[in-house]
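> Provided below are the primary sequence and the corresponding predicted coordinates.
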Amino acid sequence: MAAERRARSRTTPTRPAAESATRRVEASAAATRELDRLIHERVRLGIVSALAAAPVLSFAELKRLLEVSDGNLSVHARKLEEAGYVACSKGFEGRTPRTEYRLTAAGRRALTAYLDHMSALVRAAQPDSKR
């Protein structure tokens, strides 16, 4: 009997531990609901992150950095532009067309909020001893 109780106590979480785990799951779920789905996609997150680090990047620079096709980059950049997260300007360098992108204030706020939510997810996923 004593061996059964010891085995059960090792496998059954204590009430405070179970409540702590429940709080972490709830915090994780809440943070997930708050994620900006527009930024969460890999290419769009790459665009916004790159533009947060550099004030202006050309289409060619973003394409090289993110290792995506012209069409893929165009579609994702357009979605960010429509949301007001990036600004696009088109011009010429000599006779060569040049498209440049900048992160807008709204885009910077959206990225900051996204990173805050991701940090909350990471904290919620860590055991209490890691916090």
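That came in fine, so what should we check first?
> hey, let's count contacts and neighbours off CA atoms from now on
Will do.
> run the chain-centre distance for the strand or helix carrying Glu19.
Glu19 belongs to helix 15-34 when elements are defined using DSSP states H and E. Mean-position distance between helix 15-34 and its chain equals 20 Å (C-alpha atoms, centre = their mean, to the nearest Å).
> below is an additional structure, to be compared with the one above:
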Amino acid sequence: MSTPSGFDELIHPSTRLSVVALLAATEWADFPFIRDSLSLSDSALSKQLHTLEEAGYLEIRKEGGGRKRRTKVRLTSRGRTAFEGHVAALRAIVEGAGPAAAAGPAPEAAGATAPVTQQRQHHAKAGR
């Protein structure tokens, strides 16, 4: 199966996907809110934010100064488009797997039960 259009390798790692999903639900988010919501360390979150910012997916704004300095983050329109495309690609992957699973057991699985059935029949005949 080929990778669907819109699948984004940059967003796909679970931490980045979680960051982008959280930001997709809001206009701006404070750094501590993102950090605490995703149970990340400051350094781990900073690294992920930097990677996403370099790709043009995030805008990071620093406000205030000294101890009152706040970091705010938001998805750019490019980041929102990438996230929506990635979610659509993930849905296509999941839905593509659905019909095969609903059709019943794979031929290998059906074949794996045949010897057991044959053994039971053999034992039943031998016991007569």
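Looks like it came in fine. Bear in mind the structure is a predicted one, so any value in this text is a computation, not a measurement.
> measure the most centrally placed residue in the first structure to Lys79 of the first structure for me?
Closest to where the C-alpha atoms of the first structure average out (C-alpha atoms, centre = their mean) is His40, at 4.8 Å. Using C-alpha to C-alpha, to the nearest Å, His40 of the first structure is found at 12 Å from Lys79 of the first structure.
> swap in Ala17 of the first structure?
Spatial separation of Ala17 of the first structure from Lys79 of the first structure under the definition C-alpha to C-alpha is 43 Å.
> cool, Arg64 of the first structure as well?
Computed with C-alpha to C-alpha, the distance linking Arg64 of the first structure and Lys79 of the first structure is 19 Å.
> of those two, who's got more company?
Of the pair Arg64 of the first structure and Lys79, Lys79 is the one with more neighbours under other C-alpha atoms under 10 Å, namely 15 against 11.
> just the element for that one, please.
The secondary structure element spanning Lys79 of the first structure is helix 70-82 (assigned by DSSP H and E).
> repeat that for Val116 of the second structure.
Here Val116 of the second structure, judged by DSSP H and E, is contained in helix 107-126.
> so how far is that helix off the chain centroid?
With C-alpha atoms, centre = their mean as the basis, the distance from the averaged C-alpha position of helix 107-126 of the second structure to the chain average is 41 Å.
> whereabouts in the first structure does it align?
Counterpart in the first structure of helix 107-126 of the second structure, with TM-score structural alignment as the criterion, is absent.
> and the helices in the first structure?
Remark: helices assigned in the first structure by DSSP state H are 2-11, 15-34, 37-40, 42-53, 59-66, 70-82, 105-125.
> neighbouring contacts of the longest one?
With contact meaning C-alpha atoms under 8 Å, 6 or more residues apart in numbering, helix 105-125 of the first structure is reached by 24-25, 27-28, 31-32, 34-36, 39-40, 48-49, 52, 84-86, 131.
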